[in-house]
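Trainee: Quick one: sequence and predicted model below, then my questions.
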Amino acid sequence: MSATSLIRSGWAWLHAHPQQRFLLLAALMYVAWVLGYEHGLALDGRLDDALSVNLAATSAGLLRLTGFAAGTQADVPTIVTMYDQAAVIVGNPCNGLVLYALFAGFVLSYPGNGRRRLWFIPLGIATIYLLNVLRIAVLALNHTYWYHTVEFNHHYTFTFVAYGAILVLWARWVRPAVSA
């Protein structure tokens, strides 16, 4: 069997088995993300740093908009302050970049309309971003008023909420493809 016919038969098998196709594409995208991130983006650090600073500033702005005395530290702009006291540090592992990649990878791995992908992925990433801004603001409030629950909420509550939101967004992507 030639290489071309082997590729064609493999491609035909993947189209006949959409679940396996999704799992294979999702796994390949995950490996590409890990390699690209660990050996490129993470080493450079500028994208992570800019996103963390932006999230801290936007979360502090949201808190100010709702009447709280919030800001960021001038010397460490990733620290959200409440009443001039450090409340939350937006670290690069918690800035949501991995969640954006996870969501986009799921949508790209599942069959669907390419034009719909062009607006669905940015809309989903924007939703995850806004959820992260809200998460940081709530953690700042949590630290200020109920500090003894911050660790639990950071590690469990908001992890559940973030991955739950990604699952709901992905389900919204899958639903039209399933009913078509």
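Mentor: Yep, it's here. Fair warning: this is a prediction, and the values are worked out from it, not measured in the lab.
Trainee: Only C-alpha atoms from now on, for both contacts and neighbour counts.
Mentor: Noted.
Trainee: Just the buried residues of the helix or strand in which residue 59 is found, please?
Mentor: Element membership for residue 59, per DSSP states H and E: helix 46-65. For helix 46-65, the neighbour count (16 or more other CA atoms under 10 Å) marks 48-49, 51-63 as buried.
Trainee: Show me the helices in the chain, by range?
Mentor: 3-16, 18-36, 42-44, 46-65, 97-109, 114-145, 150-152, 158-179 (DSSP state H).
Trainee: Roughly how far does the residue sitting nearest the centre point of the chain sit from residue 169?
Mentor: For the chain, the residue nearest the mean C-alpha position is residue 99 (2.1 Å; CA atoms, centre = their mean). According to CA to CA, to the nearest Å, residue 99 stands 12 Å off from residue 169.
Trainee: another structure for you, compare them:
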Amino acid sequence: MIRFVLFCLSCLLTTVISAAEQPPNRAGEFSQEKYFAGFTKPFISSGVFLLDAEQLKWQVTKPVTNTLLIKNGQVYLENAQGEVVLQPGAAPFVSLLQAIISHDLDALKPQFTFSADTQEGCSLLLPKDQLLSQLFVSFQLCVVSGNVQQVRLNEHNANYTIIRFNYSAPVKPTTAEASDIN
């Protein structure tokens, strides 16, 4: 469950702008570096994301291919056969994570304590929620021109994850991906 929550957190961190402020479609590339205590080099993955009015599609392309879809407050994984499978237990984290990734500080105040961050343009969030505080020491969100450019998830065991975003121009989806999910 903890790994799934960590996976969902890292995947959901791509929804960075509210639909009211931006064109309905946002797309880009991401890189994710997972640092483990005791190892000198991080585990690196990368891929692409597409956010439209109906869903977020997060597709890891390296080192392995994996696709996660978030639609209607639910989390789905696409299996090797192209079937979309609901991931039970993930729904409670969707609204919290959307607030984190959209940098909605008002929505986060009841669940996090904010602390000063030494890096300009960044916010340091300390979880109040018991489950989150068991998993993470803090979240660092760095924003430039309304876009979350980097997120750092700090764990208690000295492991941490850094996700960086590179946005491309808004795009139109080429297929009706996951349109059969209600």
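Mentor: Right, received. Where do you want to start? Predicted model only: the values in this text are computed from it and were never measured.
Trainee: Would you pull the TM-score for this pair?
Mentor: Overlay of the two chains. TM-score (TM-score structural alignment, normalised by the length of structure 1): 0.26; 81 aligned residues with a CA RMSD of 5.4 Å.
Trainee: What separation do you get for the residue nearest to the centre of structure 1 and residue 25 of structure 1?
Mentor: 17 Å.
Trainee: can you put the helices of structure 1 in JSON lines and add distance to residue 80 of structure 1?
Mentor: Converted to JSON lines, the helices of structure 1 look like this (distance: least, CA to CA, whole Å):
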{"stretch": "helix 3-16", "distance to residue 80 of structure 1": "48"}
{"stretch": "helix 18-36", "distance to residue 80 of structure 1": "29"}
{"stretch": "helix 42-44", "distance to residue 80 of structure 1": "23"}
{"stretch": "helix 46-65", "distance to residue 80 of structure 1": "6"}
{"stretch": "helix 97-109", "distance to residue 80 of structure 1": "19"}
{"stretch": "helix 114-145", "distance to residue 80 of structure 1": "7"}
{"stretch": "helix 150-152", "distance to residue 80 of structure 1": "14"}
{"stretch": "helix 158-179", "distance to residue 80 of structure 1": "17"}
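Trainee: among those, which is nearest residue 82 of structure 1?
Mentor: helix 114-145 (7.0 Å; CA to CA).
Trainee: quick check: angle from the closest one to helix 46-65?
Mentor: 60 degrees (axes from the mean of the first three to the mean of the last three CA atoms, to 10 degrees).
Trainee: And helix 114-145 of structure 1, what's buried?
Mentor: 117, 120-121, 124-125, 127-129, 131-144.
Trainee: From the chain's centroid, how far away is that helix?
Mentor: Averaging C-alpha positions (CA atoms, centre = their mean, to the nearest Å) puts helix 114-145 of structure 1 8 Å from its chain's average.
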